[in-house]
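Peer 1: here you go, sequence then predicted model.
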Amino acid sequence: MDRVHSKRNSPELTRPRVLATDIAWPSADVERAVLAEAGATLVVAPTGDSAELAALAADADAILTCFAKVPAEVLDAAPRCRTVARYGVGVDNIDVEHATRLGMVVSNVPTYCTDEVADSALLGILALARRLVPFTRDVAAGGWGRSVPGTSVRLRGRVLGLVGLGAIGRALVPRARAIGLDVVAFTRSGGVDPGIRRAASLEELLREADVVSLHVPLTDGTRHLIGPRQLAAMKPTAWLVNTARGGLVDTDALLAALDAGVIAGAALDVTDPEPLPADHPLRGRADVVLTPHVAFSSDGSLAELARKAAGNVVDVLQGRIPRTVVNPDVLTSAALRSPLAAR
């Protein structure tokens, strides 16, 4: 009886429990250390399956999530959960509205990989211009490039069109200008930074740009932002670059546009679906630079991401408002599961 009593009251079982739905890097040591310093325990889900997450969420005080879906049924299974923290910028894998109804604070980390993603967008542009994919494939197959049709493209003087101008879009501007690209931007708010040309509409940007690079979140309003009509508005020599979210682009429409020569190529770090099926026709194309959603990743960015996401969890567990709340309405809601004070 004494052993049972001591087990129920052991520090390990009374410490706040944080469920990590999935980890997209080799180790959870950084976030585990941040949480341990605050007296919390990290539990990493083995598979990220929804049924498994619902079971593990039953005694979770907080949820950390990267790519795994956190739908209403997982949130409903977590009666103690006070916060859902995203490892990353977009929160389209979380049912934010339902979390708000339940009184859970949802947070993200919007600035951890600005340089990495801007570098990756520039890399995609350079790889398309210098025809990196067909040349490296030819050399790997024993050739020496002379059998690869077409020529590379001079970038100086061409136009980069930015759709969205958040931190990553802004970081891409000086990189693009350094290689001689002119920059024009379109934002739904209508505003752009001083010194950056503004397109009056998305269609205007698509008609003018030699490269279109996407830098907006995925929402109901931006899903398939680039579809058949938008692709048809682009130059036949233009390229599409997507380092944001796969769902921004209608994949079938993009494939059809590439096949028909409506546009000249694409550089994609994100796709819809993701991952692409092994036999998907976008794989293996010489006019597509395809990477597996790794634009965000570097040794520095991953450590920063883990530290900041875990820090957002600690803030809520210790009664503070995180720096980056996605659903601020919850802070004044009667449903809020614990009182929070500003820093």
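Peer 2: Ah, there it is. The structure displayed is predicted, hence computed values, not measured ones. Numbers count the residues shown, from 1 in each chain.
Peer 1: only C-alpha atoms from now on, for both contacts and neighbour counts.
Peer 2: Fine.
Peer 1: show me what the longest helix along the chain is packed against.
Peer 2: As assigned by DSSP state H, the longest helix anywhere in the chain is helix 299-317. When contacts are defined as 3 or more C-alpha pairs under 8 Å, 6 or more residues apart in numbering; DSSP states H and E, helix 299-317 packs onto helix 29-37, strand 62-65, strand 83-86, strand 105-107.
Peer 1: need the contact partners of the first one.
Peer 2: Think helix 29-37. For helix 29-37, contacts defined as C-alpha atoms under 8 Å, 6 or more residues apart in numbering pick out 41-42, 303, 306-307, 309-311, 314.
Peer 1: measure residue 109 to residue 64 for me?
Peer 2: According to C-alpha to C-alpha, to the nearest Å, residue 109 stands 12 Å off from residue 64.
Peer 1: overlap in contacts, the two.
Peer 2: Joint contacts of residue 109 and residue 64 (C-alpha under 8 Å, 6+ apart) are 86-87, 309.
Peer 1: return the residues in contact with residue 169.
Peer 2: Contacts of residue 169 (C-alpha under 8 Å, 6+ apart): 118, 162, 215.
Peer 1: wait, is it part of a helix?
Peer 2: Yes - counting by DSSP: H, G, I helix; E, B strand; the rest coil, residue 169 falls inside a helix.
Peer 1: just to revisit the earlier point, wait, which of the contacts of helix 29-37 is closest to residue 56?
Peer 2: Checking these against residue 56 with C-alpha to C-alpha, the nearest one is residue 42 at 11.6 Å.
Peer 1: try this one side by side with the last:
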Amino acid sequence: MYQINTFNAIAQEGMERFEDDKYAINDTDDPDAVILRSKNLHEMPFPASLKAIARAGAGTNNIPVERATQEGVVVFNTPGANANAVKELVLANLFLSVRPILEGNEWVQNFPFNPGDDVEAIAEDHKKQFAGNELVGKKLGVVGLGAIGALIANDAERLGIEVYGYDPYVSVDTAWSISRRVHRVLELDELLKICDFVTVHVPLMDSTRGMIGEHEIAQMKATAHLYNFARGPIVDKDAVLKAINDNRLGGYITDFADADLLHHPKIRVLPHLGASTEEAEINCAKMAAANLKRFLETGDIVNSVNFPSVQMSFNSPWRITLINKNIPNMISTISTFIANLDINISNMVNRGRGDYAYTLVDLDELDRSKVENLIDELNKVDNVIRVRAIEHPGAFYEEY
């Protein structure tokens, strides 16, 4: 029986994937895995039993990923599960940037009409103050062409917008999904100089913190609008405020509330609505559950932010999973221990990521006591962080 603990409200459609005969939910303080959304785990000690954390969302800045890695805890996220929700919100704000829809509605609602007034005629007389522009032919720059950025680029192009994309690390799979009519630029400054709108979609890391700062904003048109639906610190808010107040930036829209950005006529602040749709929460919960089930039942790692993706068909009676320091001779050391116990290896795969490595070893062995003895021996090996044995589950994980 696997023990799963939850933080935050996780959509039932995801939790239903944990079968009652194999999983217990919130029954212990020593879970095998945790599934969460926004709960901050930085001050929470990890129990020795914890093997995995699944974030029902893309960002993992609420999880101490480095500490988890050092303790052999695999951290998963759900890339792409909320991409459509964020895409639609960005597109909605593109329309709001060129058409004063909200302002027009507020004017009509608050105009001091008198009883008997011809409301329609009065509104017609005043509508010129809410004239806007069209998006067709405007230039949009998308910084970061991951799951969200690629969707925005493709759909904006279909709206008749001229789209420019910047991502020096774009994956092959993403590259295939992006319309050939989206212009790829090799330098960020080039994109900033020509675009009327710039939207940022990169993860928050040390290398991206303050990625859009004074220098970058200085490259933009004075009429351009900057969007941040990724993470607040990616954009230097002080640089934004200074540029807007100096009339060097047309507007800023962010999905991350900050007291310093409130009540400014050229800044729109949203309460982190990007993934706040029923569909996105369900998709994230289902993918997070699938990630955990696959890992706990087969040892496979997919969508991890701290360990390499490793998958291998599970056809043997037992599988051993190992997390260890990524140093020379670890594979030979592991193989020697297995051979010394007269156990045959039927299949093996090893992948490294930075300072750590992950290994799956399938064993042609039916004797449970020999496998348990092997686990005890491997746990004594220097630089081995975590070892576990998985008996063939019979039924495999459900695909997301």
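Peer 2: Nice, I can see it. In this text, all values refer to a predicted model and were calculated from it rather than measured experimentally.
Peer 1: TM-score of the superposition?
Peer 2: Superposed pair, TM-score by TM-score structural alignment, normalised by the length of structure 1: 0.79. Supporting alignment: 305 aligned residues with a C-alpha RMSD of 2.8 Å.
Peer 1: measure the aligned partner of residue 314 of structure 1 in structure 2 to residue 333 of structure 2 for me?
Peer 2: In structure 2, the residue paired with residue 314 of structure 1 according to TM-score structural alignment is residue 293. Distance from residue 293 of structure 2 to residue 333 of structure 2, counting by C-alpha to C-alpha: 29 Å.
Peer 1: dump the residue contacts of the aligned residue in structure 1 for residue 111 of structure 2.
Peer 2: With TM-score structural alignment as the criterion, residue 111 of structure 2 lines up with residue 142 in structure 1. By C-alpha under 8 Å, 6+ apart, the contact set of residue 142 of structure 1 is empty.
Peer 1: what secondary structure does residue 142 of structure 1 sit in?
Peer 2: coil.
Peer 1: just the strands in the stretch 301-400 of structure 2 please.
Peer 2: Ranges of strands in the stretch 301-400 of structure 2, per DSSP state E, counting those that start in this stretch, are 318-325, 344-353, 356-364, 384-391.
Peer 1: neighbour-wise, which of residue 293 and residue 333 of structure 2 wins?
Peer 2: Between residue 293 of structure 2 and residue 333, counting by other C-alpha atoms under 10 Å, residue 293 is the more crowded of the two (23 against 13).
Peer 1: hmm, the more buried one is touching residue 302, no?
Peer 2: No - with contact defined as C-alpha atoms under 8 Å, residue 293 of structure 2 does not reach residue 302; the gap is 10.8 Å.
Peer 1: for stretch 249-265 of structure 1, give me every contacting residue.
Peer 2: The contact list for stretch 249-265 of structure 1 (C-alpha under 8 Å, 6+ apart) reads 128, 223-228, 231-232, 234-240, 271-272, 281-282, 287-288.
Peer 1: could you tell me which of these belong to helices?
Peer 2: Mapping the contacts of stretch 249-265 of structure 1 onto helices (DSSP H) picks out 128, 228, 231-232.
Peer 1: and the strand or helix carrying residue 90 of structure 2, which residues are buried?
Peer 2: Using DSSP states H and E, residue 90 of structure 2 sits within helix 83-98. For helix 83-98 of structure 2, the buried set under the neighbour-count rule, 16 or more other C-alpha atoms under 10 Å, comprises 83-90, 94, 97.
Peer 1: nearest to residue 4 of structure 2, of the strands of the stretch 301-400 of structure 2?
Peer 2: strand 384-391 (17.0 Å).
Peer 1: residue 77 of structure 2 versus the residue nearest the centre of structure 2, what's the distance?
Peer 2: Nearest to the geometric centre of structure 2 sits residue 58, at 1.5 Å (C-alpha atoms, centre = their mean). Counting by C-alpha to C-alpha, the gap from residue 58 of structure 2 to residue 77 of structure 2 is 5 Å.
Peer 1: and residue 333 of structure 2, by the same measure?
Peer 2: Counting by C-alpha to C-alpha, the gap from residue 333 of structure 2 to residue 77 of structure 2 is 32 Å.
Peer 1: residue 194 of structure 2 now?
Peer 2: For residue 194 of structure 2, the distance to residue 77 of structure 2 equals 34 Å [C-alpha to C-alpha].
Peer 1: okay, the two: which has more neighbours?
Peer 2: residue 77 (25 against 17).
Peer 1: apart from its chain neighbours, what residue comes closest to residue 22 of structure 2?
Peer 2: In space, and not counting its chain neighbours, residue 22 of structure 2 is closest to residue 1: 4.8 Å by C-alpha to C-alpha, 6 or more residues apart in numbering.
Peer 1: what is the neighbour count of the one you found?
Peer 2: Neighbourhood size, residue 1 of structure 2 [other C-alpha under 10 Å]: 9.
Peer 1: picking that back up, which of the contacts of stretch 249-265 of structure 1 fall within strands?
Peer 2: Secondary structure assignment (DSSP state E) places 239-240, 288 from these within strands.
Peer 1: let me see the contact set for residue 89 of structure 2.
Peer 2: Neighbours of residue 89 of structure 2 in contact, by C-alpha under 8 Å, 6+ apart: 273-274.
Peer 1: how close does the counterpart of it in structure 1 sit to residue 254 of structure 1?
Peer 2: Counting by TM-score structural alignment, residue 89 of structure 2 lines up with residue 120 in structure 1. According to C-alpha to C-alpha, residue 120 of structure 1 stands 20 Å off from residue 254 of structure 1.
Peer 1: before we move on, what about residue 163 of structure 1?
Peer 2: The separation that residue 163 of structure 1 has from residue 254 of structure 1, given C-alpha to C-alpha, amounts to 17 Å.
Peer 1: now residue 325 of structure 1
Peer 2: According to C-alpha to C-alpha, residue 325 of structure 1 stands 34 Å off from residue 254 of structure 1.
Peer 1: okay, the two: which has more neighbours?
Peer 2: Set residue 325 of structure 1 next to residue 254 and count neighbours by other C-alpha under 10 Å: residue 254 wins out with 21 against 17.
Peer 1: map that one across to structure 2 for me.
Peer 2: Aligned partner of residue 254 of structure 1 by TM-score structural alignment: residue 240.
Peer 1: what about that match, which helix or strand?
Peer 2: helix 237-245.
Peer 1: quick one: the next helix or strand after that helix aligns where in structure 1?
Peer 2: Note on helix 237-245 of structure 2: by DSSP H and E, the next helix or strand toward the C-terminus is strand 251-254. Under the alignment (TM-score structural alignment), strand 251-254 of structure 2 falls on residues 265-268 in structure 1.
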